[in-house]
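1. generate a structure from the sequence data that follows.
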Amino acid sequence: MANTFSNIGVFILATVGILFLFAVLLRFMLQLARADFYNPISQGIVKVTNPLLRPLRKIVPGVFGIDMASLVLALLVGWVMIMGAGFLAGAGMLNPLSALLWSFLGVLMTLIAILFVGMLISIVVSWIAPQSSHPALMLLRQLLEPVYAPVRKIIPPLGVIDISPIFVFILLTVADKLLVGFAQSASMPQLVYNLFWHIPF
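-> Got it, this is the predicted structure:
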């Protein structure tokens, strides 16, 4: 019975933690992409993240237009998830420094997974409803543009066909596999690995 409650506790912590981490990373991407903050979805993300992000910004300033406070908050959220899951699972007090490294790797894997899934959604919608002006789709296009733009400079579109997503998919997959390898070399426990999002295949 104790093990059951422990698993439930880890599940709740992981679910709430990853949802908030998702919001924080989206907030970072919004800032990086200079996306429309008047979009209703953007407004929702801002409201969710502001209570923790505003005080942190007084301590952690932005650097070259990069919202460092959001990255630090994401790292802290991952660290709390890891330490909390270790405690709830009965693993005892995990090494805080190791947990910080695992959090860094987990946050990066989650960010890559968000981009990967976002690209899949964007591509599917471009086939089904290319002219859609739904706020979520418009925001998704804005968030993905900074990822596509550097690749387009090297590999321009073939007529009306933009092949940059293919190469971005490859780069994201390679990056994810490298991070998984680093996680294994850093002795990341399976419990910790399961707390974060990953590329689905």
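
2. okay, CA-based contacts and neighbour counts for the rest of this
-> Noted.

3. go ahead and flag the most central residue of the chain.
-> The structure's the chain has its C-alpha centroid closest to residue 111; by C-alpha atoms, centre = their mean the separation is 2.8 Å.

4. can you tell me the closest non-neighbouring residue to that one?
-> Of all residues not flanking residue 111 in the chain, residue 25 sits nearest, at 6.8 Å (C-alpha to C-alpha, 6 or more residues apart in numbering).

5. to compare with the earlier structure, here is another sequence to fold:
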Amino acid sequence: MTGLNTAAIYILQTLGSLYLLIVLLRFILQLVRADFYNPLSQFVVRATQPLVRPLRRLIPGLAGLDLASLILAIVVQLLLMALTLLLMGYGADILGLAGQLLIWSIIGVTSLFIKVFFFALIVSVILSWVAPGSYNPGAQLVNQLCEPVLAPFRKLIPNLGGLDISPIFAFIALNLIDMLVIGNLAAMTGMPRQLSPFM
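-> Coordinates of the predicted model:
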């Protein structure tokens, strides 16, 4: 693989992964019932609308979930992996890997899904120290993202004099899912690490 191919893979994965993140965020924001009128939510919707709108005609929502966004995220991941393999010199072998690429794409999107919540929790913890009760649109969106993850732990763990330790247990749970489920699935299916930056 030449230096030019390596640079092309880097650019492809960086820009492609950024768009993949935005597409998956659209699904997640709807999943957690985040504020649609938040400026950041509006940005996510506008950035993904050109591709999601035509897909919505073919893929209806289910129980209030935007399945078109989720399918688009898997398709974007699949295309990123296929193009990366092409640049790595696999060529015609990609057609033989079509089934595996689909499975790897689902694993990659699931891994990113978990990491979105993981990093949202980190941001939420930092904000609770430096800007508690902030009305910044970004802070509000992060809190709306974290609430469904933290809620089960808050029910189980008593409040320790105003100290909320539920994020610690949420971090542990997310890391265990990532290591034991996603990591093992990737290993079992023979997924190369360089295909997904989120693995």
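
6. hang on, the earlier thing: hang on, the residue nearest to the centre of structure 1 is in a helix, isn't it?
-> Yes: residue assignment for residue 111 of structure 1, taken from DSSP: H, G, I helix; E, B strand; the rest coil, places it within a helix.

7. what does it align to in structure 2?
-> Residue correspondence to structure 2 (TM-score structural alignment): residue 111 of structure 1 is matched to residue 113.

8. element containing the residue nearest to residue 111 of structure 1, please.
-> In this structure, residue 25 of structure 1 sits in helix 2-33 according to DSSP states H and E.

9. show me what that helix packs onto, helices and strands only.
-> Secondary structure elements in contact with helix 2-33 of structure 1, counted by 3 or more C-alpha pairs under 8 Å, 6 or more residues apart in numbering; DSSP states H and E, are helix 40-57, helix 68-88, helix 96-128, helix 135-154.

10. deepest of those, which one?
-> Between the helices and strands packed on helix 2-33 of structure 1, the one whose residues have the most neighbours on average, counting mean count of other C-alpha atoms under 10 Å, is helix 68-88 (a mean of 22).

11. counterpart of residue 167 of structure 2 over in structure 1?
-> In structure 1, the residue paired with residue 167 of structure 2 is residue 165, using TM-score structural alignment.

12. map residue 62 of structure 2 onto structure 1.
-> With TM-score structural alignment as the criterion, the equivalent of residue 62 of structure 2 in structure 1 is residue 63.

13. now residue 39 of structure 2
-> When the two structures are superposed using TM-score structural alignment, residue 39 of structure 2 falls opposite residue 40 in structure 1.

14. so who does that match touch?
-> Residue 40 of structure 1 makes contacts with residue 135, as judged by C-alpha atoms under 8 Å, 6 or more residues apart in numbering.

15. relative to residue 198 of structure 1, how far out is the residue nearest to the centre of structure 1?
-> Between residue 111 of structure 1 and residue 198 of structure 1 the distance, using C-alpha to C-alpha, to the nearest Å, works out to 9 Å.

16. start and end of stretch 81-93 of structure 2, how far apart?
-> Between the start and the finish of stretch 81-93 of structure 2 there is a gap of 13 Å, counting by C-alpha to C-alpha.

17. give me the number of residues near residue 36 of structure 2?
-> Counted with other C-alpha atoms under 10 Å, residues neighbouring residue 36 of structure 2 total 14.

18. specify the local secondary structure of it.
-> Criterion first, three-state DSSP; result for residue 36 of structure 2: coil.

19. do you know how far it is from residue 49 of structure 2?
-> Distance from residue 36 of structure 2 to residue 49 of structure 2, counting by C-alpha to C-alpha: 14 Å.

20. same check on residue 64 of structure 2?
-> For residue 64 of structure 2, the distance to residue 49 of structure 2 under the criterion C-alpha to C-alpha works out to 17 Å.

21. contacts only, for the residue lying closest to residue 26 of structure 1 once chain neighbours are set aside.
-> Spatial nearest neighbour of residue 26 of structure 1, chain neighbours left out: residue 45 (7.4 Å); criterion: C-alpha to C-alpha, 6+ apart. By C-alpha under 8 Å, 6+ apart, the contact list for residue 45 of structure 1 reads 23, 24, 26, 27.

22. count the residues that sit near the first one.
-> Neighbouring residues of residue 23 of structure 1 were enumerated by other C-alpha under 10 Å; the total is 21.

23. confirm for me that it is in contact with residue 47.
-> No: the criterion here is C-alpha atoms under 8 Å, and residue 23 of structure 1 misses it with residue 47 at 10.0 Å.

24. what does stretch 112-124 of structure 1 contact?
-> With C-alpha under 8 Å, 6+ apart as the contact definition, stretch 112-124 of structure 1 has outside contacts at 22, 137, 140-141, 144, 165, 169, 172, 176, 197-200.
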